[in-house]
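Undergrad: Next input, structure requested:
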Amino acid sequence: MLSKEFFLVGKNIILAAGSLILALSCFFPSIAYCREVAAISPENNIRILPFKHVINIGNALDAPKDIFWGVELKDEYFATIKKAGFDGVRLPVRFSDYVVDGKLDENFMKKIDKHIEAGLNQGLYIILDFHHFNEIMDKPVENRHLLLQIWQQLSVRYSKYSDKLVFEILNEPQKNLTADLWNEYLAGAVKTIRQNNPKRYIIIGAGSYNNIADLKKLILPKTDNLIVTFHYYEPPEFTFQDNPYLGYEQYKNIKWQSSFSERLKIARDFLQVKQWAIDNKVPVFLGEFGVNKNVPENMRVLWTECVRKEAEQDDFSWGYWEFGSAFGIYDLNKNEWDKALLQALLAKEKNS
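TA: I've put the predicted structure just below:
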């Protein structure tokens, strides 16, 4: 007859084996298993947006007035983007450079009209993003009225446009535009927009450059069809490295190799956003993420694919930064996509 001690030893071996299996299942690629352990259950999903795969056309309409930043926006690009498999374009625009006596320049606005209509005619969602309003970041109190003036004009101008036109109130609040001020200003902007666009999607983000950590400070206006955005370039020493414009020229040869710890960092960051979105009952748009061209191609692909997959796992729509400039995936001279990066973004989509 087997002894009591034998059974105790056997039980301990089984428990130890179970713990080992649990540990291994969390170490080997199963971030998905760790996600379940993190207590976000499958039924607690956030609302899915009608647009999912967006690309930013940066360094074009967001350049300072009369200064060329390397990208001339051509209406034919919208057909190229649609054919590749994207369903939306984010258009960053520096509206504040085109205001005279409180009025938006009509010639400039006709140009914007044409671009928006070209995108909508392709069946794309168009996110009209107020970008690089540097004055309000430095002197928020003095420029609050201008923010509201601009959105009043835009909301009237585009009130009859397709609901596939989406408004983004302000890119990356920062500096002197504190969380308290930003909460006050964005509420005023939403109220202004809703006077003429009662159902249009509106995107807002937290302060500190649409940072995840500042979501807890964001006060959501009480309105339907509100979307919260965040931007993700972690770690910036990798994504921005060797780029003097961004102030990261001192960082060189920084690697990102899709290790478990690197992927887990992204998963944890995104789960933090998802839990916040569940608690606040809002959908999420990852409005910017990308790696600049000074980084080796293989690592750009690894990081981009990982971020994209994590966003989709958490039901976030996403917008890659950007189309054809320093972070771009389209060669404006050769008129061709970077196939590897396009595949990293649209693995399940039609690439051409």
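
Undergrad: Going by C-alpha atoms from here, please, whenever you check contacts or count neighbours.
TA: Will do.

Undergrad: Mind listing residues that contact the longest helix that the chain contains?
TA: Secondary structure of the chain per DSSP state H: the longest helix is helix 4-27. Identification of contacts with helix 4-27 by C-alpha atoms under 8 Å, 6 or more residues apart in numbering yields Tyr33, Cys34, Phe260.

Undergrad: Can you list the buried residues in that helix?
TA: For helix 4-27, burial by neighbour count (16 or more other C-alpha atoms under 10 Å) applies to Cys26.

Undergrad: I'd like the structure of this one too, to check against the first:
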Amino acid sequence: MAQSPAAPQITPALPVGTCINLGNTLEPEQEGSWGGAPVAAEDFARIKAAGFETVRIPVRWHNKTTNKAPWPVDKAWMDRVQTVVDQALAADLNVILNSHHFDPIHDQPLAVAEWHGAVWKQIAERFRGYPEKTLWFELENEPHKNFNHTNLLETLTPALEAVRATHPTRAVIIGGENWSGIDSLATLPLPDDANIHPTFHYYDPFLYTHQGASWTAPDVPPVGRKFPTEEDREKLKQDVAKIQAYIARTGKTPFMGEVGAYDKHIPTADRATYHRMLREAFAPTGIGMCNWAYANTFPFWDREAGRWLPGMLAAVGLPEQD
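TA: Coordinates of the predicted model:
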């Protein structure tokens, strides 16, 4: 009699819950240079008071180091990142500390792997002793271009080994190729490590969420796309099924590390509809969702008006605030 395949070992889901990205803050070339503003402790207090459980903090590292061994990170920058993490933790938020826009790794992944690993060694040492239940490391945002599943594990091995030397059981997050789109999960290779957690990003349909976004040039999606069409509804059902299948196959529950729609050409009410539909659709899977972003480009918080944009908190399942 043929034996049935062994059931996958179940890995408890990372308790991301309702999450927001600190977008366009520490991942530009300089803090806040993409039209944002430096983050302060009151921002995290506001995020917590709104009901968010987790904040994802994208950080650009490669331009804050030398490009030659031993690749020291600028001390002032490391101090600043630590201050921001400390402020978020003090607000009783979970923190995902993410390496974002480590640009050379996408062009020459294996050639840059040692440099990337050396940076993570310094990050790991700086955050030695921090609580494991509330601070998690994401090794690299949205692998793309030459950084793909054929070299993903080999490229990330120096970083993972550097982290594990001082954080043997801390949660480490890995996303897949092609900008970590949902379809990357189907072939995402992961290390044999019980504390590795998969992630994916969701900006579908891209022609809707990124309409008129200049940074997508030369193929900028035209303005005017509406959501949802019947095709969008069917695609959303299919994508939910992909997550359910992934969990059943691997025993791991991924989380949605980024999701959002561009505010310049999409009215706030329509953006709220998009977030609500996605939240309700994916709710049965039990995944956490990190919305993009707090206060700049795809914002939830309106800095000028000093308020949460109408309907956006309710869309992600939180109480509306005056």
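
Undergrad: So which bit of the second structure is the next helix or strand after the longest helix of the first structure matched to?
TA: The helix or strand immediately downstream of helix 4-27 of the first structure is helix 31-37, counting by DSSP states H and E. Counting by TM-score structural alignment, helix 31-37 of the first structure falls onto no part of the second structure.

Undergrad: Which elements pack onto helix 31-37 of the first structure?
TA: Here helix 31-37 of the first structure touches helix 4-27, helix 260-280, going by 3 or more C-alpha pairs under 8 Å, 6 or more residues apart in numbering; DSSP states H and E.

Undergrad: starting at the chain centroid, how far to it?
TA: Centroid separation for helix 31-37 of the first structure versus its chain: 23 Å, with C-alpha atoms, centre = their mean, to the nearest Å.

Undergrad: Then stretch 185-194 of the first structure?
TA: From the chain centre to the centre of stretch 185-194 of the first structure is a distance of 21 Å (C-alpha atoms, centre = their mean).

Undergrad: That one: average distance to aligned residues in the second structure?
TA: On superposition with the second structure, the mean distance recorded for stretch 185-194 of the first structure (mean C-alpha distance after the TM-score superposition for the first structure) is 2.3 Å.

Undergrad: now what about that stretch, what contacts it?
TA: So stretch 185-194 of the first structure is contacted by Arg144, Leu147, Leu148, Trp151, Gln152, Ser155, Ile169, Ile202, Ile204, Leu220, Pro221 (C-alpha under 8 Å, 6+ apart).

Undergrad: Quick one: which of those is the most crowded by neighbours?
TA: Per-residue neighbour counts (other C-alpha atoms under 10 Å) across the contacts of stretch 185-194 of the first structure peak at Ile204, which has 26 neighbours.

Undergrad: how about the nearest residue to that residue, chain neighbours excluded?
TA: Val228 (5.1 Å; C-alpha to C-alpha, 6 or more residues apart in numbering).

Undergrad: got a list of what the one you found touches?
TA: Ile203, Ile204, Gly205, Val282, Pro283, Val284, Phe285.

Undergrad: Check whether Asp113 of the first structure sits in a helix, strand or coil.
TA: The three-state assignment at Asp113 of the first structure reads helix, by DSSP: H, G, I helix; E, B strand; the rest coil.

Undergrad: Can you show me the strands along the first structure?
TA: For the first structure, applying DSSP state E gives strands covering 53-56, 88-93, 99-100, 103-104, 125-130, 165-168, 202-205, 226-232, 284-289, 317-320, 330-331, 336-337.

Undergrad: Let's have those in a markdown table, adding distance to Phe6 of the first structure.
TA: Shown next, in a markdown table, are the strands of the first structure (distance: least, C-alpha to C-alpha, whole Å):
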| stretch | distance to Phe6 of the first structure |
| --- | --- |
| strand 53-56 | 59 |
| strand 88-93 | 65 |
| strand 99-100 | 84 |
| strand 103-104 | 84 |
| strand 125-130 | 67 |
| strand 165-168 | 67 |
| strand 202-205 | 61 |
| strand 226-232 | 55 |
| strand 284-289 | 55 |
| strand 317-320 | 56 |
| strand 330-331 | 67 |
| strand 336-337 | 65 |
